[in-house]
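J.: Give me coordinates for this.
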Amino acid sequence: MKILTANRLSDGEAVWLAADHSWSEAIDAAELAKDAATEERLERTGKAAFLKNEVVDVNLIDVEVVDGAIRPLRLRERIRAAGPTNRIDLGKQARPEIAVAA
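T.: Below is the predicted model of the structure:
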C-alpha cells in the first residue's frame, strides 16, 4: 500500500493527500492506494498541487496499516509523520489531536 506525501509550501509542514483531495497534517487521514490505478491518480493530483505551488517534494511512500493506523515503512517517513526525535514537545507528537505514526 502507498500514500502520497508532500510538504506544504506555505510553511513546510509534512502533509498527506486525503480522499477529499485536501492536504492533511494527520497521516491517518491519508488516502490508501491499494492498486496501480489509485497510485497513478494520487500522483496526478500531487503533480497538479505542485504546479499550483501548494506543495513540494511530492512522493508516494510505502505504508502498512497496523491496528487501523497508517504506519510508514521507512524511518524517515515515520519521523516526518511524528516530528523531531529529540524533542517530543515539538512537532506533530506534541499535538494530542493528531495521531502520529511513530
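J.: Please make it C-alpha for all contacts and neighbour counts, starting now.
T.: Will do.
J.: Would you agree residue 61 is in contact with residue 16?
T.: No - with contact defined as C-alpha atoms under 8 Å, residue 61 and residue 16 do not form a contacting pair (10.2 Å).
J.: Next, the second sequence, to be compared with the first:
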Amino acid sequence: MPRAFTPKVITANALLEGDVIYFTTTDTWTRDMACAELLTDEAHAQLRLIEAQQQVDYVVGAYLADAVAGDNGPEPTHFREEFRRTGPSNYFHGKQAETQPQDGQTV
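T.: Coordinates of the predicted model:
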C-alpha cells in the first residue's frame, strides 16, 4: 500500500546565484521558505512541480520537499532542508559571512 501524501514545498537553486529558493502561489520564487506555497494534494503538487521545472532560465534542480504548516508559513521536516534553508552551522561562508559582524563591528 502506498504511503499517504505528506505536505510539500517546491524548492530549487537559483541558476545564477545558487541560492536556495522556494516556489510561491504566484508562480514566483522567494528565498524565504515561510512565503512558499504549501502543497497538500499530491496531484496538485505534481502539476506545480512541472510548472516550476519549466522555469529553466531561472532555476535548477526543482523538487518537492517535505514540510509542515508552521505559525509563520511552511517549515522543513527534515534536517537536510533546514540545513539548505539556513546554510552551514559550523562557521560562515559566502553570503552568511557578509551578514556577521567582524572584530568589533556591529550589524
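J.: neighbour-wise, which of residue 61 and residue 16 of the first structure wins?
T.: The neighbour count for residue 61 of the first structure versus residue 16, taken as other C-alpha atoms under 10 Å, is higher for residue 16 (28 against 15).
J.: Not counting its neighbours along the chain, what's nearest the counterpart of that one in the second structure?
T.: Aligned by TM-score structural alignment, residue 16 of the first structure pairs with residue 22 of the second structure. Distances taken as C-alpha to C-alpha, 6 or more residues apart in numbering place residue 11 nearest to residue 22 of the second structure, at 4.5 Å, with adjacent residues excluded.
J.: secondary structure class for that neighbour?
T.: Using DSSP: H, G, I helix; E, B strand; the rest coil, the structure places residue 11 of the second structure in strand.
J.: How much space separates it from residue 96 of the second structure?
T.: 20 Å (C-alpha to C-alpha, to the nearest Å).
J.: Which helix in the first structure has the most residues?
T.: Longest helix of the first structure, by residue count under DSSP state H: helix 36-51.
J.: Would you check the span in the second structure matched by the helix or strand following it?
T.: Downstream of helix 36-51 of the first structure, the next assigned helix or strand under DSSP states H and E is strand 55-66. On the basis of TM-score structural alignment, strand 55-66 of the first structure is assigned to residues 59-70 in the second structure.
J.: so how much does that stretch differ from the first structure once superposed?
T.: Aligned to the first structure and superposed, stretch 59-70 of the second structure gives a mean residue distance of 1.0 Å (mean C-alpha distance after the TM-score superposition for the first structure).
J.: Okay then, goodbye and thanks.
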